[in-house]
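J.: just need the structure, nothing else, for what follows:
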Amino acid sequence: MNRVLVVAYHYPPMRGSSGIQRTLKFSQYLPQHGWQPLVLSAHPRAYANSGPDQLDEIPREAIVHRAFALDTSRHLSLRGRYVGWMALPDRWVSWCLGAIPAGLRMIRNYKPQVIWTTYPIASAKLIGLALHRLTGLPWIADLRDPMTDVDYPADPLTRRLYRWIEEQTIRHCTLAVCTTPGAIVTYTKRFPDIPVSRFALIENGYDEENFANAAALQKVATPGPFTLIHSGIVYPSERDPGPFFEALADLKRDGSVTAERLRVVLRATAHDDFLRPLIERHGIADIVTLAPHIAYRDALAEMLGADGLLVLQATNCNHQIPAKLYEYLRARRPVLALTDATGDTAAALRHAGIDTIGPLDDKAGIKDALLRFLALAEAGHAPLASDEAVAANSRRARTAELARLLDQVTVTVPNAQVKGTSEAC
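T.: From the prediction side, this is the model:
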């Protein structure tokens, strides 16, 4: 069996991010395509939220090493404050100190044919760059979404460093993988001297086995208000719910929406402290509920039993598609998407046959979209994803695409090219 070194911060026992599923499912299904995953992840202490929920989904074929890593804000701060450079390019930069020597040792011991790194932790790209330059192994960089934009990251110094990491990654990797067509367009325009053949598309997806297990936990529906669920992180900028809250407040005042008609559940937002005052300020606490994190399987069961599912995606993320969208499509529940009609998220929904879409940043447009959505869903006429669209988005199908890329770049690296290393921390 061929071997691939997988550098991924997001991996069980970490919880609370849909980004975990991409790497976990790749590692689970790659052995079926002749590839053994060697997973280089972070020590669990680095995770603010961890648990055993999905540890049993790690395949027995996988060799997992959890290298030394700290979270600067939690482990290296004094009364919640720390020197800025200690969190560049991100709060987990200390992972590089453990992961680079650990990765070299794994390469020396197991002799993988390919390195595969995955975002959204920028430090993973530094680790991949270092291991690639030190060993000469081909490197597939899973960029997922663009690392930078005009005003992202917000801090100018961090943005400059991200730009440097992004450029070094694009110029040195063997292949750069994105999750949306728009992301590839962004990079080909940003780096016009890089051949288009260096970029590949592997979208996110859903896992059928997880949904089959979740179906057993699905609760019997009980009478009550229409329940609209947003499952996952609500970023203050990229998924700003402010105009949505304003629209709900207006509709509540004119009686179009009441607590008896609608219940909005924001599950595991990771920003409850930011959202709670907004909800109180708009007087919609009887309609909008902040719910805690639950196990992944329970979250899928909640999706299956929801009356509707909510997508929030700002215009500054037009070349991104939330990973949860594919799970929403598989759940086959009505979807209300508040996003830019010209972005990749809206395009993916329309391709699946769903047109219940409204803007995220326009209160009037949100009111119209929400009322139309509720009317369709309550009447049982809301559009659902087609069977063809759902089947095309399975994690098994996505893993087959990755295996083809791994086969494409596979080379034999002489042992002399792999330099020695010290013991990992």
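J.: from now on I want contacts and neighbour counts done on CA atoms only, so please keep to that.
T.: OK.
J.: longest strand in this structure, please.
T.: Scanning the chain for the longest strand, with DSSP state E as the assignment, gives strand 35-42.
J.: show me the strands in the stretch 1-150 of the chain, by range?
T.: Assigned by DSSP state E, counting those that start in this stretch, the strands in the stretch 1-150 of the chain fall at 2-7, 35-42, 63-67, 114-118, 139-144.
J.: let's have those strands in CSV, adding mean neighbour count and distance to residue 156.
T.: Output for those, formatted as CSV (neighbours: other Cα atoms under 10 Å; distance: least, Cα to Cα, whole Å):
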stretch, mean neighbour count, distance to residue 156
strand 2-7, 24, 27
strand 35-42, 25, 27
strand 63-67, 20, 30
strand 114-118, 26, 24
strand 139-144, 26, 21
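J.: with respect to residue 76, which of those lies nearest?
T.: With Cα to Cα as the criterion, residue 76 lies closest to strand 35-42 of these, at 16.5 Å.
J.: can you name every helix or strand that that closest one contacts?
T.: If contacts are counted by 3 or more Cα pairs under 8 Å, 6 or more residues apart in numbering; DSSP states H and E, strand 35-42 sits against strand 2-7, strand 63-67, helix 95-110.
J.: any chance of TSV for the ones you listed, columns distance to residue 253?
T.: Supplementary listing: the helices and strands packed on strand 35-42 in TSV, determined by distance: least, Cα to Cα, whole Å:
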stretch	distance to residue 253
strand 2-7	51
strand 63-67	53
helix 95-110	51
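J.: which one of those lies closest to residue 226?
T.: For these, proximity to residue 226 was assessed by Cα to Cα; strand 2-7 is nearest, at 41.9 Å.
J.: now do the closest one against strand 63-67, angle only.
T.: 20 degrees (axes from the mean of the first three to the mean of the last three Cα atoms, to 10 degrees).
J.: re earlier: could you dump the strands of the stretch 1-150 of the chain to CSV with distance to residue 228?
T.: Supplementary listing: the strands of the stretch 1-150 of the chain in CSV, determined by distance: least, Cα to Cα, whole Å:
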stretch, distance to residue 228
strand 2-7, 36
strand 35-42, 35
strand 63-67, 38
strand 114-118, 31
strand 139-144, 28
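J.: wait, residue 262 sits on residue 251?
T.: No. With contact defined as Cα atoms under 8 Å, residue 262 and residue 251 do not form a contacting pair (10.9 Å).
J.: neighbour count for those two, which is higher?
T.: Legend: neighbour count by other Cα atoms under 10 Å for residue 262 and residue 251, higher for residue 262 (20 against 16).
J.: how much space between the more buried one and residue 226?
T.: 5 Å (Cα to Cα, to the nearest Å).
J.: again with residue 332
T.: Per Cα to Cα, residue 332 is found 16 Å from residue 226.
J.: this one as well, want them side by side:
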Amino acid sequence: MKSKKILIITYYWPPAGGPGVQRWLKFAKYLPDLGWKPIIYTPENPSYPLLDESLMKDVPKDLEIVRTKIWEPYQLAEKLNKSNKKFKAGQFDVGQNQSWKSKLSIWVRGNFFIPDARVFWVKPSTEFLEKYLKENNIETIVTTGPPHSMHLIGLNLKKKLPNLKWVADFRDPWTEISYYKHLKLTNRSDKKHRFLESEVFKNADITLATSYTDAENFRKHGANAFCITNGFDESDARHHEQSEAIFSNASSKFTLSYIGVLEQLRNPENLWKALDDLVKTHLDFAENFSLKFVGRIDDKILQTLEDSSLKNHILNLGYLSHDKAVEEMAKTSLLLITNFPNETSKGIIPGKIFEYLATGKQIISFGPKDADVARILTETKAGKHFSYEDSEKIKSFILEKFELWKAGNLKDNSENIEQFSRKNLSEQLAKIL
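T.: The predicted model follows:
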């Protein structure tokens, strides 16, 4: 059977690090076995917030990758204010942490670069790809965002080539993302964002969401939307059933670990307070507790923790390669995941939860009530979800796990996680295509 070609338009591609790159990297890995030949279209000179060379090993050797140059103004923005580099990772200073330079930079970013600073790649990419698609007989494309400028490339191509099949993949929402309200948009800019988003929903043949709630919301806005979550790959997640040796290499401390980027908008202050109280009031807990960070933690969050009783319990390993980060997940007692606190973010499912699930470790989660993450944790019996208003319940949960750990009874366990394997998710995608 001859494979059908599918062009994937993505800003993030190895050696880019972080969860955003892994979704289509894994689809590109498994789609060839399902009748599809992926071709990647990505910038030649991108400005990535994180690099992870270890992900290069997952790029299929025979995968065709097409690159063209991009101009983006982040280098200029970083000269104005070093904290602007956070924009590339979707991070913002908020509230009292905002300087006048931060406020100005955020206002410029939101009102001058719509939908984002990669918008200058849209026109040249449209011109290049219109010709490329015709010459290579490609009838199906995927755009994956953020950055949502990728969807504008798809929108332009769909209008020029009406018979083209277009899949718009939203790894995060556009106007419903939590930081959207922090962009200091004028009414005119807000209307433009919403108009462009609506055009994408109406013109894409298929819209993909990474959560159940987002898919439902997209359908309400006129999209032909399906949910395909992110997941874990058995070949590199080191599943607890396959890697017993690594998992036995547990920490000598009762360790709560956060893996990934933690910005101010997802800062679980009530958790830090609960841990601070436990360290002050439970001598046994204080002697055996460790708070481990792997990844980029906002400087201001870190400073707050170091000014508290948790100071001597922090192990900050910084950014590690994906492989090393997975190993650190295994060497822990509890895994922490956080989401934006507002109701509109209940559909966000951070990608790392699936790799967390693959370890079999228990998970403590923070975010809005009735979040999709809570649904997954309930279905898999993998942990507990809390709102940012909870306090005493958090302490009870942590103490319960601590007592089990102390008695040697904190077992690895999770159920029904096979549905989230990258291979199974790729099969879902192939059916939709």
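J.: and the TM-score between them?
T.: Once the chains are overlaid, their TM-score stands at 0.85 when taken by TM-score structural alignment, normalised by the length of the first structure; 396 aligned residues with a Cα RMSD of 2.7 Å.
J.: so what does residue 121 of the first structure match up with in the second structure?
T.: The pairwise alignment with the second structure assigns residue 121 of the first structure to residue 147, based on TM-score structural alignment.
J.: with adjacent residues omitted, what lies nearest to its match?
T.: Spatially, and ignoring its direct neighbours in sequence, residue 147 of the second structure is nearest to residue 116 (6.5 Å; Cα to Cα, 6 or more residues apart in numbering).
J.: which one in the first structure is aligned with that neighbour?
T.: Counting by TM-score structural alignment, residue 116 of the second structure lines up with residue 90 in the first structure.
J.: in the second structure, which helix is the longest?
T.: Here the longest helix in the second structure is taken by residue count, with DSSP state H as the criterion, and it is helix 187-203.
J.: which stretch of the first structure lines up against the helix or strand that it is followed by?
T.: Taking DSSP states H and E as the definition, the helix or strand that follows helix 187-203 of the second structure towards the C-terminus is strand 206-209. Taking TM-score structural alignment as the measure, the first structure aligns residues 175-178 with strand 206-209 of the second structure.
J.: how much does that stretch stray from the second structure?
T.: Here the mean offset of stretch 175-178 of the first structure against the second structure after fitting is 1.0 Å, by mean Cα distance after the TM-score superposition for the first structure.
J.: other residues contacting that stretch?
T.: Here stretch 175-178 of the first structure makes contact (Cα atoms under 8 Å, 6 or more residues apart in numbering) with 139-145, 170, 184, 198-203.
J.: can you check stretch 396-414 of the first structure too?
T.: For stretch 396-414 of the first structure, the surrounding residues in contact (Cα under 8 Å, 6+ apart) are 25-26, 29-30, 33, 35, 113-114, 136-138, 174, 202-205, 207.
J.: in it, what's buried?
T.: Within stretch 396-414 of the first structure, the residues scored as buried using 16 or more other Cα atoms under 10 Å are 396-400, 402-403, 405-406, 410, 413.
J.: what does stretch 299-306 of the second structure give?
T.: For stretch 299-306 of the second structure, a neighbour-count test (16+ other Cα under 10 Å) marks residue 305 as buried.
J.: that older thread, now, of the contacts of stretch 396-414 of the first structure, which are buried?
T.: In the contacts of stretch 396-414 of the first structure, burial by neighbour count holds for 25-26, 29-30, 35, 113-114, 137-138, 174, 202-205, 207, counting by 16+ other Cα under 10 Å.
J.: now, among those, which is nearest to residue 131 of the first structure?
T.: Within the set of those, residue 137 lies nearest residue 131 of the first structure; the separation is 7.9 Å, counting by Cα to Cα.
J.: please report how far that closest one lies from residue 115 of the first structure.
T.: With distances defined as Cα to Cα, the gap from residue 137 of the first structure to residue 115 of the first structure amounts to 7 Å.
J.: related to what we said a few turns ago, the helices and strands packed on strand 35-42 of the first structure: which one's closest to residue 317 of the first structure?
T.: For those, proximity to residue 317 of the first structure was assessed by Cα to Cα; strand 2-7 is nearest, at 24.9 Å.
J.: who are the packing partners of the closest one?
T.: Taking 3+ Cα pairs under 8 Å, 6+ apart as the contact definition, the neighbouring helices and strands of strand 2-7 of the first structure are strand 35-42, helix 95-110, strand 114-118, helix 122-135.
J.: still on that earlier bit, what about the match of residue 121 of the first structure, neighbour count?
T.: Neighbouring residues of residue 147 of the second structure were enumerated by other Cα under 10 Å; the total is 23.
J.: gap between it and residue 351 of the second structure?
T.: The gap separating residue 147 of the second structure from residue 351 of the second structure is 16 Å, by Cα to Cα.
J.: next: residue 204 of the second structure.
T.: As defined by Cα to Cα, residue 204 of the second structure lies at a distance of 24 Å from residue 351 of the second structure.
J.: so what's the match of residue 121 of the first structure up against?
T.: 11, 115-116, 118.
J.: and for residue 32 of the first structure?
T.: Residue 32 of the first structure is in contact with no residue at all, counting by Cα under 8 Å, 6+ apart.
J.: can you tell me which residue in the second structure aligns to it?
T.: In the superposition onto the second structure, residue 32 of the first structure corresponds to residue 33 when matched by TM-score structural alignment.
J.: ok, and the closest non-adjacent residue to residue 11 of the second structure?
T.: Here the nearest residue to residue 11 of the second structure in space, its sequence neighbours aside, is residue 42; by Cα to Cα, 6+ apart that works out to 5.4 Å.
J.: now do the same end-to-end measure for stretch 318-335 of the second structure.
T.: Taking Cα to Cα, the first and last residues of stretch 318-335 of the second structure lie 16 Å apart.
J.: that stretch maps to which residues in the first structure?
T.: Residues 292-309 of the first structure are the counterpart of stretch 318-335 of the second structure, counting by TM-score structural alignment.
J.: need the contact partners of the matching stretch.
T.: So stretch 292-309 of the first structure is in contact with 16, 53-54, 210-211, 213-221, 226-231, 267-269, 327-328, 331-336, 377, going by Cα under 8 Å, 6+ apart.
J.: try stretch 207-217 of the first structure
T.: Contact with stretch 207-217 of the first structure is made by 25, 297-298, 300-301, 304, 394-396, as judged by Cα under 8 Å, 6+ apart.
J.: contacting residues around the corresponding residue of the first structure for residue 351 of the second structure?
T.: Using TM-score structural alignment, the equivalent of residue 351 of the second structure in the first structure is residue 323. With contacts defined as Cα under 8 Å, 6+ apart, the neighbours of residue 323 of the first structure are 18-19, 204-205.
J.: same check, this time on residue 52 of the first structure
T.: The neighbourhood of residue 52 of the first structure, defined by Cα under 8 Å, 6+ apart, consists of 12-13.
J.: how near is it to residue 303 of the first structure?
T.: Following Cα to Cα, the distance that separates residue 52 of the first structure from residue 303 of the first structure is 21 Å.
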